[in-house]
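Asks: got a predicted structure plus its sequence, pasted below:
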Amino acid sequence: MTLRSLLTCVCLILASKANSQNFERVEPPFWWANMPVSELQIQIYGENVGTYRASLDTPGIKISKQVAVDSTNYLFLYLEIDPTVKPGIIPIEFKNSEDSFIYEYELRKRDPVEGRNQGFDASDLIYLMMPDRFANGSLENDNIDGLTETVDRSDPTKRQGGDVQGIQQHLDYLKDLGMTAIWVTPIFENNSPPDYGGYHGYAATDLYRVDRRLGSNEDYRDLVRDTHKRGMKVIMDMIHNHIGLDHWWMSDLPTQDWVHDVNKYGYTNFKGTVQGDPNASQYDRDKLVKGWFVPYMPDLNQRNELLADYLIQNSIWWIEYSGIDGIRMDTYLYPYPEYMARWAKEVIEAYPDFNIVGEAWTETVAHESYWQDDSANSDGYDSQLPSVTDFPLCFAIRNGLTEDFGWETGISRVYYAFSQDRLYHDPNHNVIFLDNHDMGRIFEQVGKDEDLFKIAYSILLTARGIPQVYYGTELMMGHENRGGDDEAWRQTMPGGWPGDERSVFTTEGRTEKENEVLAYMKAMNHWRMESEAIHQGKLLQFVTDEGTFVYFRILEDQAVMIAINTNEESATLESARFAEVLDSFSRVMLVPEGSNYSIESKLTINPKSALILDLHK
């Protein structure tokens, strides 16, 4: 080799190192060989990278498309990867009229661990947590240089310091409680201004990074693995409707239409009923889909093909990277419905055992059922979404236990909610709940009445669907009168922080009433875990009568009878009324005690209580 050739080679190597380091971001940061999808979009961000064109010479991989956009600092590469390609490094050459360099992109080996991506169903009991509010496992990550919000436990609107490690440390508590799955509100980086309060996680500033105040990507993956080791599942919370105003895209948007124009469309009308409304105006549709959620949450335009591909691929990356079993998609009604259908379809096709629940906050069954897959919608829309959040049943329980009984009021509300199950493709796929992080806690909603609280919980565990329990419910947690509305029901768990006066994670740290309620819920949870009739049984109900309501869950040679009395006095029901079910069973046991029970000609139900009976042939 001549000296000139050697110098040229050295210069090319130096140029390669210098220019590859100009890539501020490459997303996804890596991929895997032998994935269930063949296409890979790589979003590259760096100074003037859009002026380069890429090429590669790796057998089994080809660049099918590369797209330069409005901002010259982006380049989008689309790779087609044959399933025979082995893990390793893909050298990609970038060249423009002035120079060239090599960027090495990594294809990793897929994780062979069994029990990943297994989905969730009606046999599960989901425990919902906000990581910032559940437990602080590491004080070292409370405040991070470069992330604006810091921990301030004197102010409930600020970060409290809970993290992924705190959840990990209490997995045995959750398993012992009878939970089979955990849903954690978003863990993505939310680098929000100090006065915003982005602890909730719904204003993402980086979709490929766990917020370092919650831990690292590796910490989250370890949480999933540790949860799986205990025979439990993990559901990840995602948001495709919006990002945070401080997302790194916002300082240099790839295209002018990457987010909707807030000056043109303003803010959303929050009327999810507009979708599926045959009489809705285009103005209202635009407000719902294109309006920003709040001033701090820019609304994403999923009709931009590059963005749609990016978001779908981001979901697949997290599923593959972490091993999660399901996704809860936030604000499902607000993006373009055709995009959400495409997203759900592609995710389920890639991971057939996976499950997705979409947050569809509407108050009527007709509007809720519109969003479940295979619903008979008159406009032909099929969401491809397996599961919806059953807000109508939630409201029916909450209102039905606090109203006087009437033809359409009181406990009749639950009867009418069940009576419309024909509108769902499969109501047993609905995620059912009494409360969550966006609404008042159930104990408060029933007037801090323990009897009504237990009736509500009995319905939750015996109704068709997949039950979700909000953290602290096992303590009959109420509200703290401080902070904003949201913070009132987003308390920290006592004992989750070093220095707390007591720990509700221990028997000694709980009050006598908390131990009593927790023991009741634990017994109910473990009973439900073993009841196939509850997991799979048909729901058969009898019309409400003077504040009482009876329904059954029936599965071949077993059934469960639920008899509810919302009155202040005992109620007596004629057993003959339920003969069509009761005559088929000879053994009866009281739930959750498991003791034998004898059904006489008249059935007595105690005041404000739910009688639950296990029936066997």
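Replies: Right, received. Where do you want to start?
Asks: going forward, measure contacts between C-alpha atoms and count neighbours the same way
Replies: Fine.
Asks: counting neighbours, what do you get for residue 515?
Replies: For residue 515, the neighbour count with other CA atoms under 10 Å is 18.
Asks: nope, residue 612 is what I was after
Replies: Counted with other CA under 10 Å, residue 612 comes out at 21.
Asks: what do you get for residue 4?
Replies: 9.
Asks: the one 3 residues further on now?
Replies: Using other CA under 10 Å, the number of residues around residue 7 comes to 11.
Asks: shouldn't it be within a helix?
Replies: Yes. Counting by DSSP: H, G, I helix; E, B strand; the rest coil, residue 7 is located in a helix.
Asks: can you pull the buried residues of stretch 434-443?
Replies: For stretch 434-443, burial by neighbour count (16 or more other CA atoms under 10 Å) applies to 434-437, 440-443.
Asks: now that stretch, how far from the chain's geometric center?
Replies: 16 Å (CA atoms, centre = their mean, to the nearest Å).
Asks: pull the residues that contact it.
Replies: 128, 130, 394, 397-398, 449-450, 453, 456-457, 460, 468-470, 473, 476-479, 486, 488-490 (CA atoms under 8 Å, 6 or more residues apart in numbering).
Asks: which helix or strand contains residue 76?
Replies: Per DSSP states H and E: residue 76 is located in strand 74-81.
Asks: ah, wrong one, I meant residue 92
Replies: Applying DSSP H and E, one finds residue 92 within strand 88-95.
Asks: what sits against residue 202?
Replies: Contact analysis of residue 202 by CA under 8 Å, 6+ apart lists 186, 190, 239, 243-244.
Asks: comparison target below:
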Amino acid sequence: MKKITLFLITLLFISALPAQAAVEKKDRLWQDETVYSIMIDRFNNGDRNNDIDANAKDPNVYNGGDFQGIIDKLDYIQDMGFTAIRLTPIFDNTKNGYHGYWVNDFYKTDEHFGSMKTFQKLVKEAHKRKIKVLMDFVTNNTALTHPWVKDSSKQDWFHQQQEISDWNNQQELENGWVDGLPDLNQDNPEVKKYLIDAAKWWIKKTGVDGYSLPQINHVPVSFWTDFSNEVKKEKKGFLLIGIPAENAVLDVNKYHGAGIDSVFDYSQNEKLRKAFATTNQSFSPINSDFYSSQKKAGLMANFLDNEYTTRFTNDIVDKRQFPGSRWKTALTYLYTTPGIPIFYYGTEIALVGGDIPDNRRQMNFRTEKELIDYITKLTEQRNQLASLTRGTMEVLYDKDGMIVYKRVYKGETSVVAINNSTESQKVVLTDKQLADNKELRGLLAGDIVRSRDHQYILIVDRDNSEIYVLTEKSGIKISLIVSLIIVYILVGIFLYFLIKRRKTNKIE
């Protein structure tokens, strides 16, 4: 009797569970991650002892940010749901090289940022929180003050000094000096070996999980083939993200074929900024050939701004729009479409900034609760729903700033509705687009849309978005009612015999 009752109670519990649970993500993939991108010097000053020649009021010199400052804010980053961080170069730089790109020594950390020991601690603390660590690895140039520049035995380690006159000429890009910096000759076997050995050394020494590669299009593709082959042997799942020069147009398939897993796409970035900086813009330019190119070229790094571009908030302000609303709709799209979202530090407070160095302002940790709460909700759904990171994508509706699309993965279907227009929008989806006789459960605002007459009618207010998951219709089920009745009857019978047995025992 007890076994039967226990079985039926278990059955009752199972019947009450949600009709469709999220598909489990086995073995985290890079497309499952959400990356918080940090310019080290401008993020957080955690150790005043390394503020050598730092001046927080001068945007062209070191401002004081360091490894310890990032360690101190790892919980802050984790609480927003981020699962990876990307760091600008950490190598020892020449005077005023706050950005990290004027390398003096490929085997030392910059003294302004902290010691090797502190950086190792940063990686370890990030991993404790299940946060992966990416760092920029510079391969195109060195600082003018690098010892090699004046070493007579290493003159063939650099290309002859020359300016780039034609930015569409690949040979000029690979051989020319950018911003007057000595351009490394990666075709030289000694240079190639040195850079690859250094890259492998940092993985062994620190345990980082990937490299972002600045000015990837200024370095021969043949070098990247050898680089990726060797570096990826050091750690399973090691990621290589290419960062081309701003506004560069390149064949991403070529770099993917060389072992580069992902590439920052500036052409897509331009379309995203135009679509979301103001309202009532068509999404068609974004969707035109982006997803078909992804299938060919692999995983894309999607972003709205970074350390090379003006801040997206500037675009919004220029259009006389409210930053909070525009950022919410833009991030909803960024987080729910194929690729790896790269989130530039300060976005959570809608930080403004023009051209370099204004776009690299110091982080301010004042609370912008509404936007941070929204970002946290988005990352929560992205981390839970495999369909949002691994699923196929199909646009179901796209008109005048309103878009609806679905992502499908292993039976899990998510539907994303974004209203970036000035009016409430009504969208009717048919049973040809979504399975009939089910319901859409909203995960951001809690909206529920049930199938009626073979249709789903979505109504989304202006400046609002919703992420739905397609499930069985909720409500009281016949199976649940029957299970309840049976359980109550059996519990009643059990109690009857229990009371009767006790009475019999008393008489005896």
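Replies: That came in fine, so what should we check first? Not measured: the values here are computed from a predicted model.
Asks: picking that back up, now do the buried residues in the strand holding residue 92 of the first structure.
Replies: 90-95.
Asks: which strands and helices sit next to that strand?
Replies: Packing contacts for strand 88-95 of the first structure, counted by 3 or more CA pairs under 8 Å, 6 or more residues apart in numbering; DSSP states H and E, involve strand 53-56, strand 100-108.
Asks: of all the ones you listed, which lies closest to residue 23 of the first structure?
Replies: Among these, the nearest to residue 23 of the first structure by CA to CA is strand 100-108 (9.4 Å).
Asks: please list only the buried members of the contacts of stretch 434-443 of the first structure.
Replies: The neighbour-count test (16+ other CA under 10 Å) marks 128, 130, 394, 397-398, 453, 456-457, 460, 468-470, 473, 476-479, 486, 488-490 as buried among the contacts of stretch 434-443 of the first structure.
Asks: of those residues, which belong to strands?
Replies: Judged by DSSP state E, strands contain the following of those: 128, 468-470.
Asks: rewinding a little: tell me the most packed of the contacts of residue 202 of the first structure, by neighbour count.
Replies: Neighbour max across these (other CA under 10 Å) = residue 190, 31 neighbours.
Asks: alignment lookup: that one to the second structure.
Replies: Counting by TM-score structural alignment, residue 190 of the first structure corresponds to residue 93 in the second structure.
Asks: for residue 556 of the first structure, same thing?
Replies: Under TM-score structural alignment, residue 556 of the first structure pairs with residue 410 in the second structure.
Asks: what's the answer for residue 347 of the first structure, then?
Replies: Checking TM-score structural alignment: residue 347 of the first structure goes with residue 231.
Asks: burial count for the nearest residue to that match once chain neighbours are set aside?
Replies: Leaving aside its chain neighbours, residue 231 of the second structure sits nearest to residue 200 (5.6 Å; criterion: CA to CA, 6 or more residues apart in numbering). Counted with other CA under 10 Å, the neighbours of residue 200 of the second structure add up to 17.
Asks: how about residue 200 of the second structure, what's its match in the first structure?
Replies: By TM-score structural alignment, residue 200 of the second structure lines up with residue 316.
Asks: ok, and its match, which helix or strand is that part of?
Replies: helix 305-322.
Asks: angle of that helix against strand 74-81?
Replies: Using axes from the mean of the first three to the mean of the last three CA atoms, to 10 degrees, one finds that helix 305-322 of the first structure and strand 74-81 are set 60 degrees apart in direction.
Asks: mean shift between helix 305-322 of the first structure and the second structure?
Replies: In the superposition against the second structure, helix 305-322 of the first structure averages 0.5 Å from its aligned positions (mean CA distance after the TM-score superposition for the first structure).
Asks: so what does the first helix or strand past that helix going along the chain touch, helix or strand wise?
Replies: Past helix 305-322 of the first structure, further along toward the C-terminus, the next helix or strand under DSSP H and E is strand 326-329. Judged by 3+ CA pairs under 8 Å, 6+ apart, the packing partners of strand 326-329 of the first structure are strand 233-238, strand 355-358.
Asks: on that earlier part again, include distance to residue 512 of the first structure when you put the ones in strands among the buried ones among the contacts of stretch 434-443 of the first structure into a markdown table, please.
Replies: Shown next, in a markdown table, are these (distance: CA to CA, whole Å):
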| residue | distance to residue 512 of the first structure |
| --- | --- |
| 128 | 24 |
| 468 | 25 |
| 469 | 21 |
| 470 | 21 |
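Asks: mind listing the helices for the stretch 401-508 of the second structure?
Replies: Taking DSSP state H, counting those that start in this stretch as the criterion, the stretch 401-508 of the second structure carries its helices at 478-507.
Asks: show me what contacts the corresponding residue of the second structure for residue 335 of the first structure?
Replies: Residue correspondence, TM-score structural alignment: residue 335 of the first structure in this structure matches residue 219 in the second structure. Neighbour list for residue 219 of the second structure: 139-140, 173-174, 186 [criterion: CA under 8 Å, 6+ apart].
Asks: these in helices, which ones?
Replies: Counting by DSSP state H, the part of those found in helices is 173-174.
Asks: tell me how far the counterpart of residue 288 of the first structure in the second structure lies from residue 215 of the second structure.
Replies: Aligned by TM-score structural alignment, residue 288 of the first structure pairs with residue 173 of the second structure. Residue 173 of the second structure sits 10 Å away from residue 215 of the second structure, going by CA to CA, to the nearest Å.
Asks: residue 232 of the second structure too?
Replies: In terms of CA to CA, residue 232 of the second structure sits 20 Å off from residue 215 of the second structure.
Asks: what's the answer for residue 109 of the second structure, then?
Replies: 21 Å.
Asks: how about residue 205 of the second structure?
Replies: 25 Å.
Asks: the two: who's more crowded?
Replies: residue 215 (20 against 11).
Asks: what sits against the residue nearest to the more buried one when sequence neighbours are not counted?
Replies: Among residues not flanking residue 215 of the second structure along the chain, residue 244 sits closest, at 4.6 Å (CA to CA, 6+ apart). By CA under 8 Å, 6+ apart, residue 244 of the second structure lies in contact with 214-218, 263-264.
Asks: what do we get in the first structure for residue 244 of the second structure?
Replies: By TM-score structural alignment, residue 244 of the second structure lines up with residue 360.
Asks: spell out the secondary structure type for its match.
Replies: Assignment for residue 360 of the first structure (three-state DSSP): coil.
Asks: which residues does residue 129 of the second structure contact?
Replies: residue 78.
Asks: so the strand holding residue 92 of the first structure aligns onto which residues of the second structure?
Replies: The aligned range for strand 88-95 of the first structure is empty, by TM-score structural alignment.
Asks: thanks a lot, catch you later.
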